[in-house]
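Asker: Any chance you could fold what I've pasted below:
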Amino acid sequence: MTDTPARLLNLLSLLQTPREWPGSELADRLRVSPRTIRRDIGRLRDLGYPVEATKGAEGGYRLVAGAAMPPLLLDDEEAVAIAVGLRAGAGHAIEGVDEASVRALAKLEQVLPARLRRRVSSLQNATIPLTRGDGATVDPHTLTALAGSVTGRERLRFGYRSGEGAESKRLVEPHRLVSTGRRWYLVAYDLGREDWRTFRVDRVRDPFATGARFTPRGLPAGGDAAGFVSASMARNQPELALDITFAAPADRVTARLPGYLGRPEPTGPDSCRLRGNSQDSLEWIALRLALVDCEFTVHGPPALREHLKRLGTRLTRASG
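Answerer: Next comes the predicted model:
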């Protein structure tokens, strides 16, 4: 193999397999001399790949963890598996899957060969995820289009449906994507309204990057995107002061509630109390409390107690 770049890529692909490779085996695989292998190992080190060598008659090489993340080489099956996993996580706004995973998905799908894109789409379309229905789903293609425009600083066109169902066309300068654990939001400067706006990504339709670059603007009052989304939600939804006791250990309740509601404090070996604030709807909070699957008492707010009474009455009638 006389093509040095191609040989280096093949060598890197072998080293990324989690095992130690004797120098002689690498030389046989790549049909070069052990001396060439040593030179190529040096080239990879110069490029930032932490290749460790072991001493001995044979001498072995393996890739170890370094201070930075060098580029990875993936085979077809690995690339498809990662793309499908990232799509599934991003599409359902799972708590803890944030903007970084969407950026990774955007980068991966940009370089996937057409044959692998078809495989990813086929797997996605043939799979029905089992979810609790506790968050709006979004199209991964929409997320990657938005993430690409944010990273590339390109103006973006899309259709948007408001909470009241009104349809509109928007031209924006995208700033950041924000995940709340339940939903994805796009923070952008709306050129038509000449103001900053927050858009729910599940209401975005047919996003199109125009190719027109822009100079990023600063958010009002020097704030960050997460704070801007929180403030926007506070304006649209009154905050509820939650005070709830559970007849279950605190760690069990914590595992069954989203983290942003707060952490229950133990009041005994088999009981705990949650005090916190939420801007979620009464319907949503009632659903999450029911999913904890234990006895609980709502001390506040009164509106939540009344909603649970009405819900309980309806469920009792439904049971006959």
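Asker: going forward, measure contacts and count neighbours with C-alpha atoms only.
Answerer: OK.
Asker: Spell out the residue ranges of the strands in the stretch 1-150 of the chain.
Answerer: Secondary structure of the stretch 1-150 of the chain (DSSP state E, counting those that start in this stretch): strands located at 21-22, 51-54, 60-63.
Asker: Export those to TSV and append columns for mean neighbour count and distance to Ala104.
Answerer: Listed next are the strands of the stretch 1-150 of the chain as TSV, based on neighbours: other CA atoms under 10 Å; distance: least, CA to CA, whole Å:
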stretch	mean neighbour count	distance to Ala104
strand 21-22	18	30
strand 51-54	16	25
strand 60-63	19	22
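Asker: Now the second one, please; I'll put the structures next to each other:
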Amino acid sequence: MKAVINSPNNRIQLNRKNNFMYYLKKDFLLYLLLLLPLAYLAIFRYAPIYGVLMAFQDYNLFQGIGGSEWVGLDVFKFIFEQNSFYRALKNTLVLNLLDLAIGFPAPIILAILLNEIWHARFKKVAQSILYLPHFLSWVIIGGMVYLLFSTGGLANSLLAGLGLSKIEFLSRKENWIVMYVLVGVWQSVGWGTIIYLAALVGINKELYEAADIDGASRLRKIWHITLPGIRPTIMILLILQIGRMVSIGFDRPYVLGNSLVSEYSDVISTYVYRIGIGAGDFSQATAVGLFQSVVGLVFLVAANYISKKIVGQGIW
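Answerer: A predicted model of the protein is given here:
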């Protein structure tokens, strides 16, 4: 009996159990605080997964999930036959690709520029001003955009005062796309620099000192030291961004869009809102959401695989 207790496997299990109880008693308050985020994940992230069943039912609001009729993949077949769904999917991909091409490099460039500023007070003021748009809701930003760039807005009033013709910033489709991307960059670029500035702090300063001794210019130091130093951070954020290619926020396209540009502004999130809340077809709305999640997961895994093959780095 004593030999069994003293066996290596039993000692390891006993030590693990004793260590867990020891740390549980020692850091009881920390483990208690951990219950809050765990409860949040369980209630708002995992419990709603049960609602995915509506995508395979002819869901009836009064009968609920338990009483609604099962229809299998009929809801998905119906969605994939709708031209409006493919238009929303195309618009989502196009707008996200433009955000990726223009909006993704913007915080990297801005973080590098801020990192090159030596005047501490100016740097802090600039960061505060750049962070501010992130804390404004899209309703406020949308109101500002319409006041400035609508047909009778401030920008067109200035153009008319100079004797120039007005520009349809928000009612012409091509101009609306440009405004959509630029406003999105303005809103998010300052906040996005925080991660890259934190990554820049971790770069060894001795590398810059050695480059100064060798007579390297600022651009050379940025290209050979700064960018390689933050490459892991860039790749992780790029993979996550690619994983969200078929997902798009509701506020931005809904607030900035209008009936004149609905051909370009109607994206998957507004499509789900229209058929789910507007038409009350919860089965279709759930099916589109499930489609987004599955395709997003495929994009995420594919981007991570390609990144590991090309640069040897990925999320996992």
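Asker: Got a TM-score for the pair?
Answerer: Scored against TM-score structural alignment, normalised by the length of the second structure, the superposed chains reach a TM-score of 0.24; 112 aligned residues with a CA RMSD of 5.7 Å.
Asker: circling back: save the strands of the stretch 1-150 of the first structure as CSV, and put in distance to Leu282 of the first structure too.
Answerer: Below are the strands of the stretch 1-150 of the first structure laid out as CSV (distance: least, CA to CA, whole Å):
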stretch, distance to Leu282 of the first structure
strand 21-22, 59
strand 51-54, 56
strand 60-63, 52
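Asker: Val181 of the second structure sits in which helix or strand?
Answerer: Counting by DSSP states H and E, the element that carries Val181 of the second structure is helix 173-201.
Asker: Return the set of buried residues in that helix.
Answerer: 173, 176-177, 179-181, 183-197, 199-200 (16 or more other CA atoms under 10 Å).
Asker: and if you look at stretch 305-320 of the first structure?
Answerer: Neighbour counts over stretch 305-320 of the first structure (16+ other CA under 10 Å) mark Arg305, Leu308 as buried.
Asker: what's that stretch in contact with?
Answerer: Leu282, Glu283, Ala286, Val298, His299 (CA atoms under 8 Å, 6 or more residues apart in numbering).
Asker: From those, list the buried ones, please.
Answerer: Looks like the contacts of stretch 305-320 of the first structure have Leu282, Val298 buried, using 16+ other CA under 10 Å.
Asker: Looking at the contacts of stretch 305-320 of the first structure, which is nearest Ser230 of the first structure?
Answerer: Leu282 (18.0 Å; CA to CA).
Asker: Count the residues that sit near Ala106 of the first structure.
Answerer: A count of nearby residues for Ala106 of the first structure, using other CA atoms under 10 Å, gives 23.
Asker: which non-adjacent residue is nearest it?
Answerer: Using CA to CA, 6 or more residues apart in numbering and skipping residues adjacent in sequence, the residue nearest Ala106 of the first structure is Thr144, 4.8 Å away.
Asker: Could you check how far that neighbour is from Gln110 of the first structure?
Answerer: 9 Å (CA to CA, to the nearest Å).
Asker: Could you check which of the two has the larger neighbour count?
Answerer: Neighbour totals were compared for Thr144 of the first structure and Gln110, and Thr144 leads with 24 against 12 (other CA under 10 Å).
Asker: Contacts only, for the more buried one.
Answerer: Here Thr144 of the first structure is in contact with Val102, Arg103, Leu105, Ala106 (criterion: CA under 8 Å, 6+ apart).
Asker: residues in contact with the nearest residue in space to the second one that is not next to it in sequence?
Answerer: Leaving aside its chain neighbours, Arg103 of the first structure sits nearest to Ala147 (5.9 Å; criterion: CA to CA, 6+ apart). Contact analysis of Ala147 of the first structure by CA under 8 Å, 6+ apart lists Glu99, Val102, Arg103, Ala106, Arg176, Leu177.
Asker: Would you point out the most distant pair within those residues?
Answerer: Across these, the longest distance by CA to CA is 14.2 Å; it joins Ala106 and Arg176.
Asker: I'd guessed Gly23 of the first structure sits against Pro34; true?
Answerer: Yes - the pair Gly23 of the first structure / Pro34 is scored as a contact, 6.1 Å apart, by CA atoms under 8 Å.
Asker: More neighbours: these two, which one.
Answerer: A direct count of neighbours by other CA under 10 Å for Gly23 of the first structure and Pro34 places Gly23 higher, at 22 against 16.
Asker: Just the buried residues of the helix or strand where Leu237 of the second structure lies, please?
Answerer: Counting by DSSP H and E, the element that carries Leu237 of the second structure is helix 231-243. Within helix 231-243 of the second structure, the residues that count as buried by 16+ other CA under 10 Å are Pro232, Thr233, Ile234, Met235, Ile236, Leu237, Leu238, Ile239, Leu240, Gln241, Ile242, Gly243.
Asker: Right, I'll call it a day here.
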